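[1] Pasting the sequence and the predicted model now:
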Amino acid sequence: MISLTARRFRLITAVAVLGAGLLAAGPAAADPGSVTVTVNARAGLATVSDTAVGVNHAVWDSELGTNTVADLYAKAGVGMMRYPGGSYGDIYHWKDNTAPGGYVAPNTDFDTFMGGVHRAGAQPIIIADYGSGTPQEAADWVRYANVTKGYGAKYWEIGNELYGNGHYGANWEADQHADKSPTAYAQGVVAYADAMKAVDPTIKVGAVLTTPANWPDGLVGSGDSATWNETVLSIAASHIDFVILHWYPSGATAADELSRPDQVTDMLYLVRQEIDRHSGGRDIGIALTETNTAVGMDTQPGALFAAETYASLLANGVFTVDWWDTHNGPTTVSTVAGQTDYGDSGLLSSGGCVNGTCEPAVNTPFAPYHALSMLGSFARPGDQFVRAGSDQPTVNAYAVRRANGDLALLLVNKDPDNAHTIAVNYAGYTPSPAVPTVSTFTNGASAVTTTSAGTATSQTLPPYSLTTVLLHPAATNAQPAPPGQPSAGTVTDRTATISWPSSGTGLKYEVYRQVGAVSEELGETTGTSLDVANLNPGTRYTVNVLARNGSGAVSWSSPPLTFTTTAPAHSTCSVRYADANDWASGFVGSVDITNTGSAPLDGWTLAFTWPTPYQQVSSGWNGTWTQQGTTVVVTGTGQLAPNAKVNTGFVAGYTGPNVTPIAFTLNGTVCATG
């Protein structure tokens, strides 16, 4: 984050749940059509960490560390608080509480911050000054925090948005190093991590990455041999414990902005691919330490975006999501969904005025605060997300299951004008017939309302609302322990070997593939591994393992495993695909096609399918290129002799994570790749 008063947003689905009650004081608008939500308790996703719901705090904020703010965050279930404030992290010196070139409010030093953190029952995540600091200064901070004061500060970031240091053109992040390349930053991360862990080897150190499909992702800077992410991870992966992303979607309208969380699953899939290439099998986590919306940041679109973003990221295994930020001040006043929006990216009012219009009293919560409060009570530490889905795009659903058998549901009605009746179906879970507890936050409300309403299978959602539903199980029969984290052994174009830790004796294990909000059984065994066949080449699979005992009781599901099948190892054709030039919103694709068969091809047609809906081919060469939906076809003329190669290519734009295709067919035959 750059400043107190002005945030310039830079470019940069999990499925889930349900629920809701019609809690509006007046009658709802006529229901334009019912919505069916499916909750699949067999399809486990990530487990919620104790740092899941996070916020940013900044040294320019005179309310930093106050009891009022700490108590509001405790009430909202905030588990992580970030300091000293975005880009200030690269100019801030903790020993004297100064930030040369920036403003530091009185009583915002590190000890004051930690007092607020402890009062809120949260943990800190601290930005060590890379831009104007030294490894020794960072190591001294670790010593003061954890040895001298005993704060137990576990999470430390090395700098903030260092890719914005001018190396790629844009220059907002302070960086006093002569070499501003990703190589220099990565080497700095190694030096910082080594110095800091020499003081306290239990800390976790994070390095800054760019977010897929957001600037400068995909760019290769002058003098570099690879992108920022590839360079940083290739050098620093063995020294870090997590990576840091920031995400500020830039939708033009509220509806556009509220569609962006649908990109989260693909976004994190690409990040994990990058991590896996360099981690050496080490478990490197993902933290998203800044996010906000470009539309309606103080009003209901901001609340809906916050709920969608946190739920999507947490369901996909991010261990903390930190809203930008606590107080920031008004910028531009407008009316959004009938409510006054101050263009203030803070969760709490600063009480400031702009163009004669003043915010409410200091620390009055804005709508996104109430969304975080609902998230804090919906997805508690230790809960496991399970997959759910809606058959209508205006309603999104999320669900978590708890160790005591309860199921908590979250539903987002993105329709600003209409209430929706929700019919809920369950797989792998039987809810109690008791009336559930329902909490709702509606457009223009100043608080979350909680009551008992509806049933486990039917709820009504007010327009533009967030709703949570807490369900109890119909029975609490003893279940076997769930299997541990599965892993994929040998993966080919058509097969995969899936293994998992044993969860007891006398059990049968069932392996399921997640297909949307339903599960497809791939097989079962009494052992702890399963060879799965008849898979599709170049396809992403997410699977879970469940245990069943002799009496038929079924466990909760294992954590999810995601793997992607390959292209065939051998074929009568071979394709080499490359992103030849990328500018973070489009790219040039180069495709080499080789006839590895024994017969000539008189004319050829190459086809592939984009793994996501975000890419669109606009033109091409050495062939006739067409795209329908996500399917791309290029047709060439002339003969392609055995062992002959032809190059073709295209120009494409992308509006979301640019996941590349793996499987290509030439005249209907699936090709090898290389």
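    Now that the structure is in, tell me what you want to look at.
[2] From here on, just use CA atoms for contacts and neighbour counts.
    Fine.
[3] and the gap between the nearest residue to residue 464 once chain neighbours are set aside and residue 180?
    Nearest non-adjacent residue to residue 464, counting by CA to CA, 6 or more residues apart in numbering: residue 416, 4.6 Å away. For residue 416, the distance to residue 180 (CA to CA, to the nearest Å) stands at 46 Å.
[4] And the longest strand anywhere in the chain, what does it pack against?
    With secondary structure taken from DSSP state E, the chain has its longest strand at strand 35-47. The contact analysis (3 or more CA pairs under 8 Å, 6 or more residues apart in numbering; DSSP states H and E) places strand 35-47 against helix 300-315, strand 384-390, strand 395-401, strand 420-427, strand 518-525, strand 540-548.
[5] Just the angle for that strand relative to strand 420-427, thanks.
    50 degrees (axes from the mean of the first three to the mean of the last three CA atoms, to 10 degrees).
[6] Now do the contacts for residue 421.
    31, 33-35, 458-461 (CA atoms under 8 Å, 6 or more residues apart in numbering).
[7] Please read the previous query as pertaining to residue 138.
    Taking CA under 8 Å, 6+ apart, one finds 128-129, 192, 195-196 in contact with residue 138.
[8] any idea how far residue 194 is from it?
    Counting by CA to CA, the gap from residue 138 to residue 194 is 11 Å.
[9] Check residue 266 too.
    32 Å.
[10] which of the contacts of residue 421 count as buried?
    31, 35, 458-461 (16 or more other CA atoms under 10 Å).
[11] Name the nearest of these relative to residue 637.
    residue 35 (49.3 Å; CA to CA).
[12] Can I get the helices and strands packed on strand 35-47 in JSON lines including distance to residue 258?
    Compiled in JSON lines, those are given as follows (distance: least, CA to CA, whole Å):
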{"stretch": "helix 300-315", "distance to residue 258": "6"}
{"stretch": "strand 384-390", "distance to residue 258": "15"}
{"stretch": "strand 395-401", "distance to residue 258": "10"}
{"stretch": "strand 420-427", "distance to residue 258": "18"}
{"stretch": "strand 518-525", "distance to residue 258": "24"}
{"stretch": "strand 540-548", "distance to residue 258": "25"}
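[13] dropping in the other structure now:
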Amino acid sequence: MNHPHRLLLIALTAWVPTATANETVTITLDPNAKPLATFVPADTFGAGIDGHEAGVTRRLLRGANLARMKDVGFGPFSYRLRTELAVESWHWNPAGHFSGADGKSGYWLSDTTPGRPIDISYGYRLPRRGTSGDQANNDGYSRLDDGDAASFWKSNPYLDQHFTHEDNARHPQWVVVDLKEPLPIDAVRIQWGQPHARAWRMEYCTNLHADYVENRICNAWAAFPQGEIADGQGGTETRRLAAEPVKARFVRLLLLQHAADAAPATSDIRDSIGYAIRELGIGTIDEKGVFQDRITHAKDARRQTAMFVSSTDPWHTAKDRDPDTEQPGLDAFYGSGLSDTGAPLIPVPLLYDTPENAGAMIAYLKRQGHPVLQIEMGEEPDGQYATPEDYGALYLQVATVLHQIDPKLQLGGPGFQTAIDGYRSWPINDEKRPWMTRFMDYLRSRGREGDFNFFTFEWYPFDDCCGEASLQLAMHPRILGSVLEGLRADGLPRTLPWMITEYGYSAFGCRAEVDIEGALLNAETVGLALQEGAARVYLYGLEPAEIMDELNCNSWGNNALFLADEQMSIRSTTATYHGARLINQDWVGPPDAPHQLLPVAIAGGTVFGLPRVSAFALRLPDDTWSLLVLNKDPTNAYDLAVDFLAPKGPTPAPGAVALTQFSRGQYQWHPAGEQGGPVVNQGPVARTAPALPVTIPAYSLTVVRLGALAH
């Protein structure tokens, strides 16, 4: 798949902005135009709360911090589920029980009966894990190549026909191996667990342009000449796949039909269905008939050959609690006062948990009297490489349980990790339709599209946040617009409400996130999302955080409104804090009243056809006007003029113009590694101009308040 915005970024790298005399940028408004959106700010501009390292949550969610967090002015809140990213089962209530006879292992079910308030909850690592890395702490590893024949990977039993009520051929499970470079392959060795696969197929990626798996998903697979197996025997099987070795980097084991050999001494059907593999080897058979394994086996994701799997069994034990990560307790979250404006967006575990545990959580919230309405089903299935059919099967099982508790619950997802290119999955059996097309078809074919009430994705547009920020900001509107256009073309219903459940400059920590660039991008994301019809947007980074240099380019930052000291108390605010307050408290009027977003036309301020100036116009409840104007040019200021297209109707009332501006004149970041911080941090400045035009500084956010229209 080509990405025009990436090609454009390469073309723009030669552009260097130069200072010039102020150019005039004219914003044209038509007060008689149909509004692009009508919204209530208190119901629309939200923020999220996430899981953290052990011992951090209580220090974050305490009085002084909470007061500053509330003061930013966000309305709705969302609860983010880190356990889904960490390949962990969520004990959302530490009180509960395991399904096993020993009471210390099996499938976990938290208690629904209120008892001691839940202030902290934990994730439990899965000992049957298959994928090497994860999107959380990345401190787990795959059991497929850990060098321990006593451990094994097992697929999720809830994807078996016993629970899906459809042929297992609709949910083939798989293992993808990344050998990091093309290697000669003509054999596979599988040490099966129970149950094993009776029918399976070995394939290799034929796309020579496929790069590391997270970015370039292989879209062309071929079976090895002798890779079709219909008589799998279990135990340890060594199979020759080709008479002559085939060079391949990505190799896939596709599991098509399992044998009925349940694990011994178990009465739980979940423990007896799916596929289990103890160790996987891929390589060649030499002239002496000896298998030469090309896979590195180690109990370390950074050392072992990278494995990616379709699903993982949520079975675990009491000893598997992750000691390094915690989630805010549900009672503590509701009791913090952050979500007092209404029912928050709450996730339920889906990929690495059971439908029963998800249902128990909603039952508990309702018994506690906590408001609950919208449920996000899991989080980031694309980041976990789930196929849309597998996600759909789990989605419907959880939906059935939740609607038995409350038929009025609104369910949605999938919470894409990235909507830029990560929402496409590996094709199976020549299935190459986009993720959303396949997911929606899966629901429709079962008459269950009514269970999908809203669509969600996360928005972190720039992986390379060490790149030239001004170029990235110039491209931002086109990127978001093309992503939404692509999603709709790929099957997202245009009438379905959608939300951005997290947004920030990048998923990686870097300076742009705490400097003016982050404030510009976040403000523009809000305006663009409203313009495109979003029902709600949730900023990520409300909690105090430390800065980091995740891309090792000496660019320290984080998606954070507040910088934290060693005690996790707020030591400073960031540019994104001031930008968020500008949106919530200066751009909008009364937060509980309807606002109208009107279309604008902008003349001037472009580079290579890309805008350096963005503008978003609101008609406030009192019929006055409020413009949010972003100058994304790091060097040039502009003179801003405003025209109204209403020759026979109302015209702008004459008089002074109220301005609120935030730029480098009020905020400057001092880079000093992990000790970096703002050396100028004054916040937006309000002033009055006698009339338009007014000057908008380089790299600035400006709110222009105009009076009511006069006839």
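    Nice, I can see it. The shown structure was predicted, so the numbers you read here are calculated from the model rather than taken from an experiment.
[14] Alignment lookup: residue 457 of the first structure to the second structure.
    Aligning on TM-score structural alignment places residue 457 of the first structure opposite residue 692 in the second structure.
[15] who's in contact with the nearest residue to its match once chain neighbours are set aside?
    Among residues not flanking residue 692 of the second structure along the chain, residue 641 sits closest, at 5.8 Å (CA to CA, 6+ apart). Residues in contact with residue 641 of the second structure (CA under 8 Å, 6+ apart) are 24-27, 692-694.
[16] Ok, residue 591 of the second structure next?
    Per CA under 8 Å, 6+ apart, neighbours of residue 591 of the second structure: 40-42.
[17] Give me the contacts around stretch 31-44 of the second structure.
    74-76, 341, 530-533, 535-537, 584, 588, 591-599, 644-646.
[18] List only buried entries from those.
    Here, 16+ other CA under 10 Å leaves 74-76, 530-533, 535-537, 584, 588, 591, 594-599, 644 buried among the contacts of stretch 31-44 of the second structure.
[19] ok so residue 468 of the first structure is a strand residue?
    Yes - per DSSP: H, G, I helix; E, B strand; the rest coil, residue 468 of the first structure lies within a strand segment.
[20] what about the aligned partner of it in the second structure, how many residues close to it?
    Matched across to the second structure, residue 468 of the first structure falls on residue 703, judged by TM-score structural alignment. Neighbours of residue 703 of the second structure under the rule other CA atoms under 10 Å: 26.
[21] I'd like to check which residues are in contact with the nearest residue in space to residue 703 of the second structure that is not next to it in sequence.
    Excluding the flanking residues, the one nearest residue 703 of the second structure by CA to CA, 6+ apart is residue 628, at 4.7 Å. Applying CA under 8 Å, 6+ apart to residue 628 of the second structure gives the contacts 587, 615-617, 701-704.
[22] what's the answer for residue 371 of the first structure, then?
    Residue 371 of the first structure neighbours (CA under 8 Å, 6+ apart): 303-304, 306-307, 441, 466.
[23] Compare those and tell me which has the most neighbours.
    residue 466 (32 neighbours).
[24] what's the nearest residue to the spatially most central residue of the second structure if we skip its chain neighbours?
    Centroid-nearest residue in the second structure: residue 417, 3.0 Å away (criterion: CA atoms, centre = their mean). Closest residue in space to residue 417 of the second structure, ignoring its immediate chain neighbours: residue 380 at 4.8 Å, by CA to CA, 6+ apart.
[25] Run a quick neighbour tally on that neighbour.
    25.
[26] can you give me the strands in the stretch 401-550 of the second structure?
    For the stretch 401-550 of the second structure, the strands defined by DSSP state E, counting those that start in this stretch occupy 410-416, 454-459, 498-503, 536-539.
[27] I would like the range of the first structure that aligns with the last one, please.
    Mapped onto the first structure using TM-score structural alignment, strand 536-539 of the second structure spans residues 320-323.
[28] Measure the mean distance from that stretch to the second structure post-superposition.
    Stretch 320-323 of the first structure, aligned to the second structure and superposed, deviates on average by 2.1 Å (mean CA distance after the TM-score superposition for the first structure).
[29] Now do the contacts for the nearest residue to residue 418 of the second structure once chain neighbours are set aside.
    Of all residues not flanking residue 418 of the second structure in the chain, residue 458 sits nearest, at 6.0 Å (CA to CA, 6+ apart). Residues in contact with residue 458 of the second structure (CA under 8 Å, 6+ apart) are 415-419, 500-503.
[30] switch to 6 Å and redo it
    Each residue near residue 458 of the second structure by CA atoms under 6 Å, 6 or more residues apart in numbering is listed here: 416-418, 500-503.
[31] Counterpart of it over in the first structure?
    Aligned partner of residue 458 of the second structure by TM-score structural alignment: residue 246.
[32] still on that earlier bit, of the contacts of residue 421 of the first structure, closest to residue 84 of the first structure?
    residue 461 (39.2 Å).
[33] Might one say that the closest one is in contact with residue 416?
    No - Residue 461 of the first structure is beyond contact range of residue 416, at 11.3 Å (criterion: CA atoms under 6 Å).
[34] still on that earlier bit, out of the buried ones among the contacts of residue 421 of the first structure, which comes closest to residue 586 of the first structure?
    Nearest to residue 586 of the first structure among those, with distances taken as CA to CA, is residue 35, at 36.0 Å.
[35] Tell me the residue in the second structure aligned with that closest one.
    By TM-score structural alignment, residue 35 of the first structure lines up with residue 25.
[36] Look up how far residue 687 of the second structure lies from that match.
    From residue 25 of the second structure to residue 687 of the second structure the distance is 20 Å (CA to CA).
[37] now do residue 326 of the second structure
    Relative to residue 687 of the second structure, and taking CA to CA, residue 326 of the second structure is found at 45 Å.
[38] Kindly report the same for residue 481 of the second structure.
    Relative to residue 687 of the second structure, and taking CA to CA, residue 481 of the second structure is found at 34 Å.
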